[in-house]
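**Student:** could you work out the structure for the sequence below:
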Amino acid sequence: MIRLNKILNQHKLLLLSLSAIGIIAAPSQASAFTLVNRDSLTDTQFNDLLLTKEYTETFVAESRMGNNGSGGNGERELGINSPWLPNANGKLVGGDPVARGDRTWTSGTPVDFMLEYNGSVVDYTVDGKLLTTTAFTGAATDIFLRTFAQKNNGSTSNITSTLTNLVLNGKGVGKSLSSAGTGISSDVDYLQISNITSPFKLTGQSIFSWTGAAPQRSNLAYQIKVASGATSVPEPSTVAALVVASGIIVGAKRKKPSF
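**Tutor:** Sure thing, here's the model as predicted:
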């Protein structure tokens, strides 16, 4: 009986300590997201992150010029795509649209977008047009935003892809992203938002700009790449809480039973 009471008392101490620091009393609050400097990241380097499995894509939402809403030829302007994943031959495969839509872009006009993911449903809304899918259930720890611009026509100039006014879960991201292409080179830019969890809601505005003939296909585009990191580091507060709790148990074990 004395032994049983001792064990019960130890369990009570553990529960009380965990409750006091908020581990059991309420669900843990998601920590604030962090921005990772990816100013110099290239597509090749990003693909290497996937090939080495440092990050694994969960899904990708995208907007692109396509054929600017004229239809036909299998082109699309909006999509929710399957992830790019490494195969046995060390190549990335995937990127197929599971939801798609059309729209007509106007140069220089801001377009509202919203991406929501709750762990089982993806909703991607562009200027009021909703794409949705339940094809993905993977983890979400990071968002890689990508803009791309490349001149593809001799009569096209001043081509830019911009993401601005970004807000994640009601908090401003505090940084915009923009790529400017030329006739001889492309421009790609990345911004990584780390330390996120699902559900999440990302909103913002995209701006496609050009002078002359409209660009085509993916020569003007942006992607929202939702991914999970290979490792998840516990928050310092959680580690401290576990240390405190374990210390309480050790202290309780060292006490001699009272008769």
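**Student:** only C-alpha atoms from now on, for both contacts and neighbour counts.
**Tutor:** Noted.
**Student:** my read: Tyr117 touches Ser198, true?
**Tutor:** Yes - under the criterion of Cα atoms under 8 Å, Tyr117 makes contact with Ser198 at 6.3 Å.
**Student:** more crowded one of these two?
**Tutor:** The neighbour count for Tyr117 versus Ser198, taken as other Cα atoms under 10 Å, is higher for Tyr117 (22 against 15).
**Student:** which parts of the stretch 151-259 of the chain are helices?
**Tutor:** Assigned by DSSP state H, counting those that start in this stretch, the helices in the stretch 151-259 of the chain fall at 236-254.
**Student:** for it, which segments are assigned as strands?
**Tutor:** 156-168, 171-172, 177-181, 186-194, 200-212, 217-229 (DSSP state E, counting those that start in this stretch).
**Student:** now do the fourth one: distance to the chain's middle.
**Tutor:** Put plainly, it is strand 186-194. Here strand 186-194 is found 12 Å from its chain centre; the criterion is Cα atoms, centre = their mean, to the nearest Å.
**Student:** would you do the same for the sequence below? I want to compare the two.
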Amino acid sequence: MIKNLRFVYPVLLATLGVTFAPATANAISFIPRSDLTDSQFQQLIDSGKFTETFVAQGRIGNNALNGTQEFDLLDADNNLLPVAQGQRIWETGEAVDFTLEYTGSLVNYWLGGELLSSDIFSAPFTDIFLRTRATGDTVVVMLSDLFLNGIEIPGLISASSGNANEIDYLQITDIPDIFTLVGKATLAWANDPPENSQLAYQIKVGRINPDDPETVPEPSLVLSLAGGAALMSFRKLKRKSGSHSKVL
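**Tutor:** Below is the predicted model:
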């Protein structure tokens, strides 16, 4: 059990194992969204740009096998109420295996060997938003060793000291409708254990809704307009260079 997080931060950061630069692996892309706030994420939903279907969550809860839950599956169409929930005891600094999969008809979410399932959710999916939250004095939540259908994904970490509220996002795009996400979840604290969602992570699954295609020019039209604008600019430049210039 880890008692002093002064030694935890470097170790946890090292275990993330990959850089945080935007990158693409095969068809799946990942985008660090450290600039994204909870209110901005909600605006994506309210504006119709992102449709959230379900959320797999892990949290500190009351860190006991009774009372408040420590992990659950949430229905985004029903005010994020749980459709399945479970309880566990977290050990500070322990990396706990998790798996989230969609089989085409069933969502399965394993955390530390315990399984939650639901058959009420359905594709299509395009994106996953990972979210971590750390609130309290010297606390950390981290997702590491992440692989989506065998493709390595950057980790995500939130660390708080002085009772700050730290929230971070990572967006995974172009996901297949049938997928398996595996990784490790770590919750750590130096003093008294936090409560409820002061240490928490969410895996938010849904789809990005493209803009109205009528408002987006075709690529060929964009190139045509760009070429026309460049030609006009060139002709204007030639005229300004002198009366003896000849425009071809």
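**Student:** closest to Asn81 of the first structure out of the strands of the stretch 151-259 of the first structure?
**Tutor:** strand 217-229 (9.4 Å; Cα to Cα).
**Student:** how about the contacts made by Tyr222 of the first structure?
**Tutor:** Glu62, Ser63, Arg64, Leu145, Arg146, Thr147, Phe148, Ser161 (Cα atoms under 8 Å, 6 or more residues apart in numbering).
**Student:** in which helix or strand would I find Phe113 of the first structure?
**Tutor:** Assigned by DSSP states H and E, Phe113 of the first structure belongs to strand 111-117.
**Student:** same check, this time on Leu223 of the second structure
**Tutor:** helix 219-240.
**Student:** how about that helix, which residues of the first structure does it hit?
**Tutor:** Per TM-score structural alignment, helix 219-240 of the second structure has no counterpart in the first structure.
**Student:** same check on stretch 41-55 of the second structure?
**Tutor:** The alignment of stretch 41-55 of the second structure onto the first structure (TM-score structural alignment) covers residues 46-60.
**Student:** just the buried residues of that stretch, please?
**Tutor:** Judged by neighbour count using 16 or more other Cα atoms under 10 Å, the buried positions of stretch 46-60 of the first structure are Asn47, Leu50, Leu51, Tyr55, Thr56, Glu57, Thr58, Phe59, Val60.
**Student:** residue in the first structure matching Ser144 of the second structure?
**Tutor:** Aligned counterpart of Ser144 of the second structure in the first structure: Thr164 (TM-score structural alignment).
**Student:** ok so, going back, quick one: closest of the strands of the stretch 151-259 of the first structure to Thr34 of the first structure.
**Tutor:** The nearest among these, by Cα to Cα, is strand 186-194 at 5.2 Å.
**Student:** next, the mean deviation of the closest one compared to the second structure.
**Tutor:** By mean Cα distance after the TM-score superposition for the first structure, the fitted strand 186-194 of the first structure averages 0.2 Å away from its aligned residues in the second structure.
**Student:** need the residues that contact that strand.
**Tutor:** Applying Cα under 8 Å, 6+ apart, the contact partners of strand 186-194 of the first structure are 33-43, 141-151, 177-181.
**Student:** which of those fall within helices?
**Tutor:** Taking DSSP state H as the definition of helices, those contribute Asp43.
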